[in-house]
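S.K.: Any chance you could fold what I've pasted below:
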Amino acid sequence: MNKNESVGIREIPKPGKWLALSLQHIFAMFGATILVPFLVGLSPAVALISGGLGTLAYLLITRGRIPAYLGSSFAFIAPIISAKMAGGFEAAMVGCFFAGLVYGIVALLIHKYGLNWLLQLLPPVVAGPVIIVIGLGLAGTAVDMAMFIPGSEEYSLMHLSVALITLAITIIASIYFKGFFSLVPILFGILAGYIYAFIIGLVDLAPVREAQWFQVPDLMVPFVTYTPTFSWGVIAIIVPVATVTLTEHIGHQMVLSKVVGKNFMETPLLKRSILGDGVATMIASLIGGPPNTTYGENIGVLAITKVFSIFVIGGAAVIAVLFGFIGKISALISTIPTAVMGGVSILLFGIIASSGLRMMIDSKVDLGEKRNLIISSVILVLGIGGAFIQVSDELQIAGMSLAAFVGVLLNLILPGREKQGLNMEMFEETTTEKSDGSAA
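M.R.: Here you go, the predicted model:
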């Protein structure tokens, strides 16, 4: 294929090329997709399966017109951890299912009223600080994983050295690698950190040797492996996150429109795209995987290769599902030291926070205006400070959920609100500079 040629959305490449192109998308999403379940205590194998199934559902719902890959969303890490503590994984999965339903409701509203109402409800002065809260709220988790022996509060220089080497290689890959390799710095960082950890004796490969080649992962299926429990408290923790990831989704559609050269922001396509993302999240919740989101890395792969075929994306999704049932792959993922993931997380969580700041800068949010300063300041302190409202014994609105709610409320009631929202220009750069995608 000529460097300047592109493969259309409905074109099918030759089998050998098809497989190679699909594997590229697997490499692009792999590091971030397995990191999320690793951090929250879910099965990485199930995350691969749910991401693959979610992507296939997305392609069907969008009628094969939007080439996008969906993987684990970073925005839900802290809420899932909090929900797990409040009601267990079962209740957390119910909360994630309801977060997916929010996407469906928004898709219906966009069908009826268009997109402007959503952009007015979540302008950059609200969405930006909330994204910053998502990143900085996880900073302590990343540092603890990097510094301490897993399961204890004992400082370990050996574990810290693993984290720092992982971080250093990830940064080098991000800055100096070119082309496709610049899109997978997380994968390079994890590989380098894993090799170093193996050399110094922190990796035990016994689980890999003992694992079967074919193995059904630890699926969490309601009414089969557990009885779902409904908790308003868990719903209040998880569902508000969907408001922020919706903003991220719209941003990704803007970037994808520019990369592919087609307008995916038209109401008929956008509502299907948002619905597809929501259905993918509901599918994940029904088998015990983390909520899904469109991935910036895979959009970057499209930008570099000019291969926009949904069949390539679909091929990657099928491979991801197959990987989830290969026991040795699952076992290998489980042997990755916590310090390795801590090193990667230091950069990733910082990027999430920085992307919120970038959203505000690119949207020209003037913090010299008292209104904007007040909204952003309140969101940051409430979210990072861990403020909460105890509504009842079961219901608590806390952290990022409370910060987002108060931010939206302040934006609506404070005088001087101008019509503002996400603009196309702020998303027109390629996503080769991004990792899993901001609030992803």
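
S.K.: only C-alpha atoms for contact and neighbour calcs from this point on.
M.R.: Fine.

S.K.: Tell me where the protein has strands.
M.R.: Assigned by DSSP state E, the strands in the chain fall at 70-72, 292-294, 388-390, 396-398.

S.K.: Looking at these, which is nearest to residue 170?
M.R.: In terms of Cα to Cα, the element of the strands of the chain nearest to residue 170 is strand 70-72, at 19.5 Å.

S.K.: And that closest one, what does it pack against?
M.R.: helix 15-40, helix 44-61, strand 292-294 (3 or more Cα pairs under 8 Å, 6 or more residues apart in numbering; DSSP states H and E).

S.K.: The structure of the following sequence is requested for comparison with the preceding one:
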Amino acid sequence: MNNKPTLDVKDIPKPGQWFTLSLQHLFSMFGATILVPYLVGLSPALALISSGLGTLAFLLITKGRVPAYLGSSFAYIIPIKVLNETGGPGAAMVGTFIAGLVYGIVALVISKSGHRWVMNILPPIVVGPVIIVIGLALSSTAVGMAMNNPAGKYSMLHFSVGLVTLAATIVFSIYAKKMLSIIPILAGIIVGYIYALIVGVVDFTPVLKANWFEMPEFVIPFVSYKVKLTWDIVALIVPVAVVTLSEHIGHQLVLSKVVGRDYIKNPGLHRSILGDGTATIISALIGGPPKTTYGENIGVLAITRVYSVYVIAGAAVIAIIFGFIGKVTALIQTIPTPVMGGVSILLFGIIASSGLRMLVDSKVDFGDKRNLVISSVILVLGIGGAIVKLPFNIQIQGMALAAIIGVLLNLILPGRQAADENMFEAEDANKQTA
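M.R.: This next block holds a predicted model:
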């Protein structure tokens, strides 16, 4: 891989160049970052502000060595949506805080004992099917958003908006070149929005009425809601947080290849995980969704070969500013549901497909009955929405239950040692190519 930098990690760009390069990163994360709060009932403005603040915190914790942008995590959509609906924004924010806390605890343990124990617990045969579940469990939501009107009934007019958005996003994903190929979600949303304007399903008046500067309604613990920790929150969030650790490690390995540095070793996986967890905790304290490093922004790094953390920090600052511009927030809120549904059809499918890709890249042998059993159980329990009800009103359901059962099966079933050895050999080979 040609990773000779145009701007290296510590290089400071010229002012005009700085703004343009930072804006590219903002565009690459924008569509996905605002889609998550749109789906779970949180504020898009707070999603932008928390992503900016979280990214700045990540850069500080990783000593300015890791050029990664943190946006809204799709892995938490279902648990956050459930918590938001059953316990209100307070429960969702407590859950988000717990997710960040799990990352902090894991980072502390890794700093003392290394990271391979995490990979032992979360090999590809567990994580791959769980990622597939994350995508497919949301498929009915995406289709419903794309084809229904605001009353929840089928509408061919609204479905046409969803299909046009989907088609545009696919075209940008396949045929677009250079920077445009990195922002197919945002580009698809723009095309779908224009079509929705043409067919008359957009109400533009909120944008006209909105102020240029507008203070978002921050969701602050002990001020906006009473903090109450329940076992239901823990049972919903912790398994997902554990699984997303594997996603974080994967991003760091890919980023190491792109930039030409070993980020697992320096500044260390524990620092990047702590940075991710801190960003999520910041989100919880102001009303934003959980955070994760973004593959879209890693793609920008790969194409532009601009690795400067100052460019990433610039994107974070612009995101924070956007969160306080009332007309931007109002414009986001006028995006019709079918537009987001059309994008989601592809996006959630890509999430599921990335789970398949993990299994393929890791050369998981499905001729091995052990692997077949683990993946089959995870897929059916997760997509089927299985629920285990325990004493004290504790419920473990869907993806969380599938992840727990998958981890247990991997630890209990015979043949784990051989599978672990193959996995670590593959990981070492990946590092040598970085």
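
S.K.: Give me the TM-score for this pair.
M.R.: Superposed pair, TM-score by TM-score structural alignment, normalised by the length of structure 2: 0.95. Supporting alignment: 425 aligned residues with a Cα RMSD of 1.5 Å.

S.K.: hmm, back to that, residue 264 of structure 1: which of the strands of structure 1 is closest?
M.R.: Of all the strands of structure 1, it is strand 292-294 that lies closest to residue 264 of structure 1, at 13.5 Å by Cα to Cα.

S.K.: longest helix in structure 2, by residue count?
M.R.: Taking DSSP state H as the criterion, structure 2 has its longest helix at helix 77-113.

S.K.: still on that earlier bit, between the helices and strands packed on strand 70-72 of structure 1, which gets nearest to residue 118 of structure 1?
M.R.: If we rank those by Cα to Cα, the stretch that ends up nearest is strand 292-294, at 18.0 Å.

S.K.: post-alignment, the longest helix of structure 2 versus structure 1, mean distance?
M.R.: Compared with structure 1 after fitting, helix 77-113 of structure 2 deviates on average by 1.1 Å (mean Cα distance after the TM-score superposition for structure 1).

S.K.: Distance from that helix to the middle of the chain?
M.R.: In terms of Cα atoms, centre = their mean, to the nearest Å, the centre of helix 77-113 of structure 2 is set 14 Å apart from its chain centre.

S.K.: At the geometric centre of structure 2, which residue do we find?
M.R.: residue 73 (2.5 Å; Cα atoms, centre = their mean).

S.K.: thinking it is in contact with residue 283, fair?
M.R.: No - contact criterion Cα atoms under 8 Å: residue 73 of structure 2 and residue 283 do not qualify, at 11.3 Å.

S.K.: overlap in contacts of the two?
M.R.: Counting by Cα atoms under 8 Å, 6 or more residues apart in numbering, the contacts common to residue 73 of structure 2 and residue 283 are 289, 290, 291.

S.K.: Contact partners for residue 389 of structure 1?
M.R.: For residue 389 of structure 1, the contact set (Cα under 8 Å, 6+ apart) comprises 396, 397, 398, 402.

S.K.: tell me the contacts of the closest residue to residue 169 of structure 1 other than its chain neighbours?
M.R.: Take residue 169 of structure 1 and drop its neighbours on the chain: the residue closest to it by Cα to Cα, 6 or more residues apart in numbering is residue 189, 5.1 Å away. Contact partners of residue 189 of structure 1, counting by Cα under 8 Å, 6+ apart, are 166, 167, 168, 169, 170, 173, 344.

S.K.: separation between residue 189 of structure 1 and residue 325 of structure 1?
M.R.: 25 Å (Cα to Cα, to the nearest Å).

S.K.: Can you tell me the residue that sits opposite residue 76 of structure 2 in structure 1?
M.R.: Using TM-score structural alignment, the partner of residue 76 of structure 2 in structure 1 is residue 76.

S.K.: Can you report how many residues neighbour that match?
M.R.: Neighbourhood size, residue 76 of structure 1 [other Cα atoms under 10 Å]: 26.

S.K.: repeat for residue 165 of structure 1
M.R.: For residue 165 of structure 1, using other Cα under 10 Å, the count is 22.

S.K.: what's the distance between it and residue 46 of structure 1?
M.R.: Residue 165 of structure 1 is 28 Å from residue 46 of structure 1, by Cα to Cα.

S.K.: try residue 357 of structure 1
M.R.: 33 Å.

S.K.: higher neighbour count, these two?
M.R.: More crowded of residue 357 of structure 1 and residue 46, by other Cα under 10 Å: residue 46, with 28 against 21.

S.K.: Nearest residue to that one in space, please, no chain neighbours.
M.R.: Nearest one to residue 46 of structure 1, counting by Cα to Cα, 6+ apart, is residue 289 at 5.5 Å.

S.K.: got the contact list for the one you found?
M.R.: Here residue 289 of structure 1 is in contact with 37, 42, 43, 46, 47, 50 (Cα under 8 Å, 6+ apart).

S.K.: Let's see that with 6 Å instead.
M.R.: When contacts are counted by Cα atoms under 6 Å, 6 or more residues apart in numbering, residue 289 of structure 1 is found next to 46, 47, 50.
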